[in-house]
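In: only geometry, no sequence info:
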């Protein structure tokens, strides 16, 4: 499905994440000992969800012939009283969408591929490289 490689190129917590020909820098903010040179890990988590949100809704709207105009999603996260992560999305579009179209988009966004995986969780395994 997807494959990335992360390489520590220092200093501190700065890392390069590669996927094919694309590179993203990850780091921690200065308050956590990093340099703030890139996305923090939970920023990347939200970025993944926001990208899937925007792409899925753009594809859906194009298929339906709806003009989204400029689309924007603002995502935030917090921990609830039980310590569980809660993510909230606020969606914006400048296109002339009706209330019924917005309702349908809000239904579609609940079923984007990344939304579904984040809700169900994932099995994560690890191993030491040979050699």
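Out: Sure, I can see it. Because the structure is predicted, anything quoted here is derived from the model rather than measured.

In: rest of the way, CA atoms for contacts and neighbours
Out: Noted.

In: could you pull out the helices for this structure?
Out: Using DSSP state H, the helices of the chain run over residues 41-64, 99-109, 113-120.

In: then this one, side by side with the first:
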């Protein structure tokens, strides 16, 4: 039995890909089907600080949707920043992970839940 998706949820994507020259490159954007359609993504090199996590969120064009429009509550930005920081730490602690993606991350005004994970190990 799994927890039901929270109400008022937005879907985001958090991931990284390891570059031979620069190391882990983290990405953030609207998730689910929106990442493929809108391609509204922001990037940062790991490791992230809390300020980096905050800024990578603010850089996407869809940021206003996360802040809440037309009476919608804003998402829980602290929870979202924590997931970005966890992904950054994962990229630092496990160099054998070549690529990782949390998509979607379901976030509302209360919490953020990672609904699906994909990882690729280096060969």
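Out: Cool, got the structure. Owing to the predicted nature of the structure, the values given are computational and were not obtained by experimental measurement.

In: tm score of chain vs chain?
Out: TM-score for the superposed chains, counting by TM-score structural alignment, normalised by the length of the second structure: 0.32, backed by 63 aligned residues with a C-alpha RMSD of 4.3 Å.

In: Need the winner for burial among the helices of the first structure.
Out: helix 41-64 (a mean of 15; mean count of other C-alpha atoms under 10 Å).

In: What angle do helix 113-120 and that one make with each other?
Out: Counting by axes from the mean of the first three to the mean of the last three C-alpha atoms, to 10 degrees, helix 41-64 of the first structure points 130 degrees away from the direction of helix 113-120.

In: which helices and strands sit right next to helix 41-64 of the first structure?
Out: Contact analysis of helix 41-64 of the first structure by 3 or more C-alpha pairs under 8 Å, 6 or more residues apart in numbering; DSSP states H and E lists strand 71-79, helix 99-109, helix 113-120 as its packing neighbours.

In: again, 10 Å this time
Out: Here helix 41-64 of the first structure touches strand 22-26, strand 71-79, strand 85-93, helix 99-109, helix 113-120, going by 3 or more C-alpha pairs under 10 Å, 6 or more residues apart in numbering; DSSP states H and E.

In: about what we covered before: residue 88 of the first structure is nearest to which of the helices of the first structure?
Out: Among those, helix 41-64 comes nearest to residue 88 of the first structure, with 9.8 Å by C-alpha to C-alpha.
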